[in-house]
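J.: This is a predicted model, with the sequence first.
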Amino acid sequence: MIWLIVIGGGALIAFALDLYSLGHPDKQRKVAVADHIPTLFVPGYFGTRYTFGHMLRRLPVDKQVVAIVRRNGAVHLRGRLAFGPHVAVQVLFVDKQIRPQQQFAGLTNVIAALQQQAAFPAINLVSHSMGGITALLYTVSRPKVPVATLISLAAPYNDREVAKNGKIFNWPLGPAGPTQTAPIYDFFQAHAQDLPKTLRWLNVAGDLFNGSQHDGAVGVNSALAIRYLAQNRVARYAEVVIRGPRAAHSLLHENRLVDADVATFLWPLHETAG
């Protein structure tokens, strides 16, 4: 009985330490590469510190700042930008049911707050699910701090509902675009000319590979529909489809194949060694 208590207590302590560390900056540098473009990690609807917390541990980055966006849009920064390595900023929203426009406003406030700590010429954005909508809203807003590299994981670019889970839209993709479009796609189509010509974009979709052609929440065709707006407008647009059980919507950010794709796209191999 005592050993069960000891094991249970140890597991509880390990869980508590993991929970704490996922929401706080790294204390030690993991890489020593000069990099003056911070990479912000943006979760989606009901996203938490777990969305990108473990991926940030696995990637060759230093999570120097955790940016917490309060319900009123105010930003609290844990940590401070020091640059030097591959700098990561984990963005967390207190309101887990926040919508894209409010998330976009919060993200803009985060970037402004970070600029108060250290000046930087551009940012990279790594996003999951609805966070991909938010990241693209920021990208096409012609911001003062532009996006250099955008990575979207399972973003519902052609869904009628981009936040809450519901019907999965998977309209076919034809030679000139999707056969049917949702309002969010129409919005981005109207603002396609605002995509930076220098943008590098990696778009990742998940397919459970059971004949459904979706990741359990977002259709492959919905995620990839944005290709028609990005191709021939940005410097580089690339797609990856992850297949199998580990391609489930909430597991994409826990997939080692995705880790490798993210790291390779953000930083060429000769830059990741530290």
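T.: Alright, I've got the coordinates.

J.: Please count neighbours and contacts with C-alpha atoms only from this point.
T.: Noted.

J.: Helices along the stretch 101-250 of the chain, start to end?
T.: 130-139, 183-190, 220-224, 227-230 (DSSP state H, counting those that start in this stretch).

J.: Select, out of these, the one closest to Lys96.
T.: With CA to CA as the criterion, Lys96 lies closest to helix 130-139 of the helices of the stretch 101-250 of the chain, at 11.5 Å.

J.: Tally up the residues packed near Pro121, please.
T.: Here the neighbour count serves as a burial measure; for Pro121 (other CA atoms under 10 Å) it reads 13.

J.: wait, it sits on Val145?
T.: Yes: with contact taken as CA atoms under 8 Å, Pro121 and Val145 are classed as touching, separated by 6.3 Å.

J.: Out of the helices of the stretch 101-250 of the chain, which gets nearest to Gly177?
T.: Ranking the helices of the stretch 101-250 of the chain by proximity to Gly177 (CA to CA) places helix 227-230 first, at 5.9 Å.

J.: Just the buried residues of the closest one, please?
T.: Neighbour counts using 16 or more other CA atoms under 10 Å place Arg227, Tyr228, Leu229, Ala230 of helix 227-230 among the buried residues.

J.: from those, which is closest to Ala113?
T.: Within those, the smallest distance to Ala113 is 29.3 Å, found for Ala230 (CA to CA).

J.: Now the closest one: closest residue in space, sequence neighbours ignored.
T.: The shortest distance from Ala230 to any residue that is not its chain neighbour, by CA to CA, 6 or more residues apart in numbering, is 6.6 Å, and that residue is Tyr237.

J.: so what's the one you found up against?
T.: The neighbourhood of Tyr237, defined by CA atoms under 8 Å, 6 or more residues apart in numbering, consists of Arg200, Trp201, Leu202, Asn203, Arg227, Ala230, Gln231.

J.: repeat for Arg70
T.: Under the criterion of CA under 8 Å, 6+ apart, the neighbours of Arg70 are His76, Phe93, Val94, Asp95.

J.: which non-adjacent residue is nearest the last one?
T.: If I follow you right, that is Asp95. Nearest residue to Asp95 in three dimensions, chain neighbours excluded: Arg71, at 5.7 Å (CA to CA, 6+ apart).

J.: doesn't the one you found fall inside a helix?
T.: No: according to DSSP: H, G, I helix; E, B strand; the rest coil, the state of Arg71 is coil, so it is not within a helix.

J.: Next, count neighbours for it.
T.: Arg71 is surrounded by 15 other residues when neighbours are defined as other CA under 10 Å.

J.: tell me the contacts of it?
T.: Counting by CA under 8 Å, 6+ apart, Arg71 touches Phe93, Val94, Asp95.

J.: next up, a second structure to put side by side with the first:
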Amino acid sequence: MIKKFTYKLFLTLATSLLLLTSLCLTFPLTTRNHLHKQLLAQPTLYFHGWAGSANSTNHLIAAAAALPQVKKVLTITVTESRQLAINGSWQDNVKYPLIQVLFANNQAEIPQQAHWIDKVVTYLQTNYHIQSFNIVTHSMAGPATFYWAITSYRPTYPQFNKFVAIAGPFDGVIHIDDVPNQNYFQADGLPAYQNAAFKNYYRQRQAFPKNTQVLNIYGNLADGSNSDSLVTNVSARSLGSLVKGQVASYQEITITGPSAQHSRLHNNDQVNHAVDNFLFK
């Protein structure tokens, strides 16, 4: 009787130990697989410009999401209280996750926007363990991203892989501190007129991540203004003066005609095609 009881006890303990061992092995493996897929994913963050909204990046995101292995997974809103509101879910099987970032206060100054960009990037690093990422911007989000990169980016951050600036005012805005056909590039490649913001960017340009690939898209209405109605071509192309020769690559694309107007550039099929080829091909 004692021998029978001992055998049953041994069998129960052995079964429990086997089950426990199985659980211990299976759970870490699942976790490792989950993390591995997240590490392989390369998210792209989309930022709107001054006074912008979801409409500023909806068309860009929809065009990208039509491609294989590309899908919008999250919308991150920086609320009025400066907290992050997260909507959506990040599926492990998406190779190129798209993340739309919105600012409830869409008229904040560049340093404040840069602080929010930093908050979003560090959130994604902490919660999704991203190893690299891309950023697509429209209008003022371009300078805000550049400012963030030269003031806040750290070697411990995920790699800033690709940066797309669409209609970025890097050296002035028409009706504020720029005039069509007034500015020009000098022999040294710098704009002749440099506003305070550009001078600040230029002083700190060496801090911009060296491994980043940069695509600069700007519009020319072909109406004699050499602008997209708000940003002159010289102002937009001044990004090149800041990064040429010190990043992995730099290229410019001009969009011409009525559809190159500042606010129409983010709803432009030529722009979509150029951005998606740069990011995902």
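T.: It's in. None of the values given here were measured: they were computed from a predicted structure.

J.: what's the TM between chain one and chain two?
T.: TM-score for the superposed chains, counting by TM-score structural alignment, normalised by the length of the first structure: 0.80, backed by 232 aligned residues with a CA RMSD of 1.8 Å.

J.: circling back: now list the buried members of the contacts of Arg71 of the first structure.
T.: Applying a neighbour-count criterion of 16+ other CA under 10 Å, the buried members of the contacts of Arg71 of the first structure are Phe93, Asp95.

J.: Which positions in the top helix by length along the second structure come out as buried?
T.: Longest helix in the second structure, counting residues (DSSP state H): helix 2-40. Within helix 2-40 of the second structure, the residues that count as buried by 16+ other CA under 10 Å are Leu35, Gln38, Leu39, Leu40.

J.: and stretch 183-201 of the first structure, which stretch of the second structure?
T.: Under the alignment (TM-score structural alignment), stretch 183-201 of the first structure falls on residues 196-214 in the second structure.

J.: correct me, but Pro169 of the second structure touches Thr145?
T.: No: the criterion here is CA under 8 Å, and Pro169 of the second structure misses it with Thr145 at 11.8 Å.

J.: the more surrounded of those two?
T.: Set Pro169 of the second structure next to Thr145 and count neighbours by other CA under 10 Å: Pro169 wins out with 28 against 25.

J.: ok, now which ones touch the aligned partner of that one in the first structure?
T.: Mapped onto the first structure by TM-score structural alignment, Pro169 of the second structure lines up with Pro156. By CA under 8 Å, 6+ apart, the residues touching Pro156 of the first structure are Ser129, Met130, Gly132, Ile133, Val162, Val218, Gly219, Ser222, Ala223.

J.: how about 10 Å then?
T.: Taking CA atoms under 10 Å, 6 or more residues apart in numbering as the criterion, Pro156 of the first structure is in contact with 128-133, 162-163, 168-170, 184-185, 205, 217-226.

J.: Lys164 of the first structure versus that one, what's the distance?
T.: Summarising the geometry, the distance separating Pro156 of the first structure from Lys164 of the first structure, computed by CA to CA, to the nearest Å, is 11 Å.

J.: shared neighbours of the two, anything?
T.: In terms of CA under 10 Å, 6+ apart, Pro156 of the first structure and Lys164 are both contacted by the residues Met130, Ala217.

J.: those strands in the stretch 101-250 of the second structure, which residues are they?
T.: Chain-ordered strands for the stretch 101-250 of the second structure, with DSSP state E, counting those that start in this stretch as the definition, fall at 132-138, 159-166, 213-220, 249-256.

J.: Which elements pack onto the third one?
T.: The reference is to strand 213-220 of the second structure. Secondary-structure packing of strand 213-220 of the second structure (3 or more CA pairs under 10 Å, 6 or more residues apart in numbering; DSSP states H and E): strand 132-138, strand 159-166, helix 233-243, strand 249-256, helix 269-280.

J.: before we move on, what about the second one?
T.: Contact here means 3+ CA pairs under 10 Å, 6+ apart; on that basis strand 159-166 of the second structure packs against strand 44-47, strand 132-138, helix 141-151, strand 213-220, helix 233-243, strand 249-256, helix 269-280.

J.: repeat for the shortest one
T.: Strand 132-138 of the second structure makes packing contacts with strand 44-47, helix 55-65, strand 96-103, helix 110-128, helix 141-151, strand 159-166, strand 213-220, helix 269-280 when contacts are defined by 3+ CA pairs under 10 Å, 6+ apart.

J.: now for the fifth one, which elements pack on it?
T.: Under the contact criterion of 3+ CA pairs under 10 Å, 6+ apart, helix 141-151 of the second structure touches strand 44-47, helix 110-128, strand 132-138, strand 159-166, helix 196-203, helix 233-243.

J.: any chance of these in a markdown table, with distance to Leu60 of the second structure too?
T.: Output for those, formatted as a markdown table (distance: least, CA to CA, whole Å):
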| stretch | distance to Leu60 of the second structure |
| --- | --- |
| strand 44-47 | 9 |
| helix 110-128 | 19 |
| strand 132-138 | 9 |
| strand 159-166 | 11 |
| helix 196-203 | 27 |
| helix 233-243 | 19 |
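
J.: wait, which of these is closest to Lys95 of the second structure?
T.: For these, distance to Lys95 of the second structure was read as CA to CA. The smallest value, 10.7 Å, belongs to strand 44-47.

J.: what's that closest one aligned against in the first structure?
T.: Against the first structure, the aligned range for strand 44-47 of the second structure is residues 39-42 (TM-score structural alignment).

J.: Have a look at how far, on average, the matching stretch is from the second structure.
T.: Its matched residues in the second structure lie on average 0.4 Å from stretch 39-42 of the first structure after superposition (mean CA distance after the TM-score superposition for the first structure).

J.: The residue nearest to Asp95 of the first structure pairs with which position in the second structure?
T.: With TM-score structural alignment defining the correspondence, Arg71 of the first structure maps onto Glu80 in the second structure.
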